[in-house]
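**Student:** structure, please.
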Amino acid sequence: MKQITIGSWTIEVDVNKTKEFYRKHHLITEGCDCDFCANFVLACDKFPPAIKELFNLLGIDPRKEGEVSEYMENKDGTHLYGAFYHIVGRIIEGPKLWMPTEEGSEVSSPTFEKYYGVELGFCEGLSLFFEGLPIPTIQFEIQMNIPWLLS
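**Tutor:** As a prediction, this is how the structure comes out:
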């Protein structure tokens, strides 16, 4: 396992096992045929170099699932997307990503951190679990504005 610090999180990642998982997993567009997912897959090639390097550092192919959601179109024509991915590894230290909105509430909101123009975080709670995903596993979550590339 390789130890990496990203923002306030220090994580251990098995990059080879993570890459192997994504090598076998399907493209987002093979599990969903909506325009939002198709646009996201196209936009992966247009991510800023620092974000492409982050995905590579973690062993993630961003074109493959986790989960992707389009939240809204911004005034400048870009779209706000959220996505999460799974990484073979564990969190060594860092803030809790999902915090209750008020004391005793079951509703939570993320405490993302800014990183090269995107918001991101890590958590141990997995929203989805895919068959063949090695354990231990953590979840990487990211929000970013991306261009609309579909005609």
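
**Student:** okay, CA-based contacts and neighbour counts for the rest of this
**Tutor:** OK.

**Student:** SS state for Gly125?
**Tutor:** At Gly125, secondary structure determined by DSSP: H, G, I helix; E, B strand; the rest coil is coil.

**Student:** gap between it and Asp33?
**Tutor:** 27 Å (C-alpha to C-alpha, to the nearest Å).

**Student:** do Gln143 as well
**Tutor:** From Gln143 to Asp33 the distance is 21 Å (C-alpha to C-alpha).

**Student:** of these two, which one has the most company?
**Tutor:** Gln143 (22 against 10; other C-alpha atoms under 10 Å).

**Student:** so that one touches Gly82, yeah?
**Tutor:** Yes - taking contacts as C-alpha atoms under 8 Å, Gln143 lies within contact range of Gly82: 4.3 Å.

**Student:** Ile142 belongs to a strand, doesn't it?
**Tutor:** Yes - judged by three-state DSSP, Ile142 forms part of a strand.

**Student:** next, count neighbours for the spatially closest residue to Val15 that is not a sequence neighbour.
**Tutor:** Leaving aside its chain neighbours, Val15 sits nearest to Gly59 (4.9 Å; criterion: C-alpha to C-alpha, 6 or more residues apart in numbering). Neighbours of Gly59 under the rule other C-alpha under 10 Å: 23.

**Student:** I'd say Gly59 and Glu12 touch.
**Tutor:** No - Gly59 lies out of contact with Glu12 (C-alpha under 8 Å); the separation is 11.9 Å.

**Student:** what's the biggest strand by length in the chain packed up against?
**Tutor:** The residue-count maximum for a strand in the chain (DSSP state E) belongs to strand 79-93. Packing partners of strand 79-93 (3 or more C-alpha pairs under 8 Å, 6 or more residues apart in numbering; DSSP states H and E): strand 9-13, helix 15-24, strand 67-73, strand 137-146.

**Student:** would you do the same for the sequence below? I want to compare the two.
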Amino acid sequence: MTEWRIVRFHGYTVKADPDTTHKLIRELPNIGEKEHCNCQGCSNYALATEHFPFEVKKLFALLGMDPVKEGHVTRYFRAENGLTGEILEQPSEWPVKVYYKNETDHFLLTLTQVLPNSHIPTHLPFPEPWMELYIEAYLPWLLEEEYEDWTLEKEEADPSDA
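**Tutor:** You can find the predicted model right below:
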């Protein structure tokens, strides 16, 4: 039998099933491990979860989520994580600013309800109702090696080569 938990966070009130969520994600490899992806971004993210704001760590625990179980991440982290539950109330403005100092030092999140029969891509069989927790955060670089930004071209292509 499902044991629903009411969780309140920055204007959200959700009815969550942390046990089902935890059961769905517990066997996934950790972000940063070879079985998931051990690129620089993922490896750094796995270390950076220790630096998440306390209230975000608490939210993950209350919802049955593990921040190192889903997503492909970079230094500028964006991820959508599925969880079992339903939004009962939401804030008038979102994303929620857990903290926001500037463009390169912030942690934002949004919860959205996934509608029945929607075609949201997920590799996990979340039962209805389910939600997505969208996180946007700029994480500190904690790896010893220098950050390589693969989104920028290192050299401009010579147009005469075309």
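
**Student:** ok, back up a step: next, format the helices and strands packed on strand 79-93 of structure 1 as TSV and append distance to Thr111 of structure 1.
**Tutor:** Converted to TSV, these look like this (distance: least, C-alpha to C-alpha, whole Å):
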stretch	distance to Thr111 of structure 1
strand 9-13	12
helix 15-24	25
strand 67-73	17
strand 137-146	11
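
**Student:** what's the spacing between Ala50 of structure 1 and Val118 of structure 1?
**Tutor:** Distance of Ala50 of structure 1 to Val118 of structure 1, computed by C-alpha to C-alpha: 10 Å.

**Student:** repeat that for Asn145 of structure 1.
**Tutor:** The value you get for Asn145 of structure 1 to Val118 of structure 1, if C-alpha to C-alpha is used, is 8 Å.

**Student:** neighbour count: these two, which is higher?
**Tutor:** A direct count of neighbours by other C-alpha under 10 Å for Asn145 of structure 1 and Val118 places Asn145 higher, at 21 against 14.

**Student:** would you agree that one is in contact with Tyr71?
**Tutor:** No - taking contacts as C-alpha under 8 Å, Asn145 of structure 1 lies outside contact range of Tyr71: 9.9 Å.

**Student:** now do the shared contacts for the two.
**Tutor:** Both Asn145 of structure 1 and Tyr71 are in contact with His79, Leu80, Tyr81, where contact means C-alpha atoms under 8 Å, 6 or more residues apart in numbering.

**Student:** my guess is the last one meets Glu70, correct?
**Tutor:** Yes - under the contact definition of C-alpha under 8 Å, Tyr81 of structure 1 touches Glu70, with a separation of 4.4 Å.

**Student:** from Ala137 of structure 2, how far out is Tyr76 of structure 2?
**Tutor:** 6 Å.

**Student:** nope, Leu83 of structure 2 is what I was after
**Tutor:** Using C-alpha to C-alpha, Leu83 of structure 2 is found at 19 Å from Ala137 of structure 2.

**Student:** the more surrounded of the two?
**Tutor:** The residue with more neighbours, out of Leu83 of structure 2 and Ala137, is Leu83; 29 against 22, by other C-alpha under 10 Å.

**Student:** what's Thr21 of structure 2 in contact with, if anything?
**Tutor:** Leu63, Gly64, Met65, Gly82, Leu83, Thr84, Phe126.

**Student:** aligned to the last one, what sits in structure 1?
**Tutor:** Aligned against structure 1 by TM-score structural alignment, Phe126 of structure 2 finds its counterpart in Leu133.

**Student:** how about the third one?
**Tutor:** Under the alignment defined by TM-score structural alignment, Met65 of structure 2 is paired with Ile60 of structure 1.

**Student:** distance-wise, check the most centrally placed residue in structure 2 relative to Phe107 of structure 2.
**Tutor:** Centroid-nearest residue in structure 2, with C-alpha atoms, centre = their mean: Ala79, separated by 3.9 Å. Going from Ala79 of structure 2 to Phe107 of structure 2 by C-alpha to C-alpha gives 12 Å.

**Student:** now do the shared contacts for these two.
**Tutor:** The contact sets of Ala79 of structure 2 and Phe107 overlap at Ile135, Glu136 (C-alpha under 8 Å, 6+ apart).

**Student:** which ones are touching the equivalent of Tyr45 of structure 2 over in structure 1?
**Tutor:** Matched by TM-score structural alignment, Tyr45 of structure 2 corresponds to Phe40 in structure 1. The neighbours of Phe40 of structure 1, taking C-alpha under 8 Å, 6+ apart as the test, are Arg63, Val68, Ile146.
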